[in-house]
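Enquirer: pasting the structure only:
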């Protein structure tokens, strides 16, 4: 299993909205960055991703599961970009803020710190375990 992090502004698509979609999940559309696109293509069914509220909150609030692998993004008129389907898995008991991630020396190389603008990121197994511990799960 691989681990990821996906970002969304809560005013655009929040954790609560993702949870409300239930087991059928929702397409993760609108990604228009080629590095993020490559990460979407690399995702496999069953992989897990942290759900990060960007701009407002700036914190990891939950975990989602990839339930459908990459397919053409229906919102992309250029037909160059893809999306995956995600379903909410579980919330973090304690949201992990960007400030907390930056304070943890073991997370200094995390993509969230190094590539803060990237909307779909890789997360190492070690980073995953540490952030889950910080989040109370």
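Expert: Sure thing, it's come through. This is a predicted model, so every value here is computed, not measured.

Enquirer: contacts and neighbour counts: CA atoms only from here.
Expert: Will do.

Enquirer: got the buried residues for stretch 45-64?
Expert: Using 16 or more other C-alpha atoms under 10 Å as the test for burial, stretch 45-64 gives 45-54, 58-64.

Enquirer: gap between the two ends of that stretch?
Expert: 11 Å (C-alpha to C-alpha, to the nearest Å).

Enquirer: mind listing the strands in this protein by residue range?
Expert: Ranges of strands in the chain, per DSSP state E, are 3-8, 26-28, 48-53, 59-72, 82-97, 120-123.

Enquirer: now render the ones you listed as TSV, adding distance to residue 109.
Expert: Output for the strands of the chain, formatted as TSV (distance: least, C-alpha to C-alpha, whole Å):
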stretch	distance to residue 109
strand 3-8	14
strand 26-28	26
strand 48-53	16
strand 59-72	17
strand 82-97	16
strand 120-123	10
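
Enquirer: now, of the ones you listed, which is deepest in the fold?
Expert: Comparing these by mean neighbour count (mean count of other C-alpha atoms under 10 Å), strand 48-53 comes out on top with a mean of 26.

Enquirer: comparison target below:
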């Protein structure tokens, strides 16, 4: 099992939106960064766990936990010419972009803010701290446990 951090703008898709989906599950579409795409396509697997991170808000941070319930598959939103994630270079034979399905697990008792993460001496090497723009990032097991503890949770 691997651990990940997925960023989303709550105005586009929030943790509450995920909770309210049928079976509390939704596909994670619209990723248009090749490094993040490679994670979705090649590394993220069913059973992996996700820190759900709200970005582009006054106080960004980790708000909850999700799990991967379907391995990477072609992102069909890239094929919709009327959609916001359309990519004219993508086709069914050459999908280019990938997505996974995620399921809501639980909300953290306390949000763990970006400022708290940046100020924790054991979290300074996280991609979130180093390359904050990448929307999908690996998380080390020790980092995962520290963030859960900071959020008031010992285990998922």
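Expert: It's in. The model shown is predicted, which means the values in this text are computed figures rather than measured ones.

Enquirer: that older thread, which of the strands of the first structure sits closest to residue 20 of the first structure?
Expert: Smallest distance to residue 20 of the first structure across the strands of the first structure (C-alpha to C-alpha): 8.5 Å, for strand 82-97.

Enquirer: between the closest one and strand 48-53, how big is the angle?
Expert: With axes from the mean of the first three to the mean of the last three C-alpha atoms, to 10 degrees applied, the angle from strand 82-97 of the first structure to strand 48-53 works out at 70 degrees.

Enquirer: can you check which part of the second structure strand 82-97 of the first structure sits on?
Expert: Aligning strand 82-97 of the first structure against the second structure (TM-score structural alignment) gives residues 98-113.

Enquirer: that stretch: how far from the chain's middle?
Expert: The chain centroid and the centroid of stretch 98-113 of the second structure are separated by 7 Å under C-alpha atoms, centre = their mean, to the nearest Å.

Enquirer: check the mean deviation of that stretch from the first structure.
Expert: In the superposition with the first structure, the average deviation recorded for stretch 98-113 of the second structure is 0.4 Å (mean C-alpha distance after the TM-score superposition for the first structure).

Enquirer: can you give the contact residues for that stretch?
Expert: Identification of contacts with stretch 98-113 of the second structure by C-alpha atoms under 8 Å, 6 or more residues apart in numbering yields 15, 18-19, 23-31, 37, 40-41, 44, 59-75, 147-148, 150-153, 156.

Enquirer: quick one: contacts for the nearest residue to residue 36 of the second structure once chain neighbours are set aside?
Expert: Once flanking residues are discounted, residue 36 of the second structure sits nearest to residue 136: 5.3 Å by C-alpha to C-alpha, 6 or more residues apart in numbering. Neighbouring residues of residue 136 of the second structure by C-alpha under 8 Å, 6+ apart: 4, 5, 6, 7, 36, 39.

Enquirer: which of the residues you listed sits closest to residue 119 of the second structure?
Expert: Closest to residue 119 of the second structure, out of all of the contacts of residue 136 of the second structure and judged by C-alpha to C-alpha, is residue 5, at 17.8 Å.
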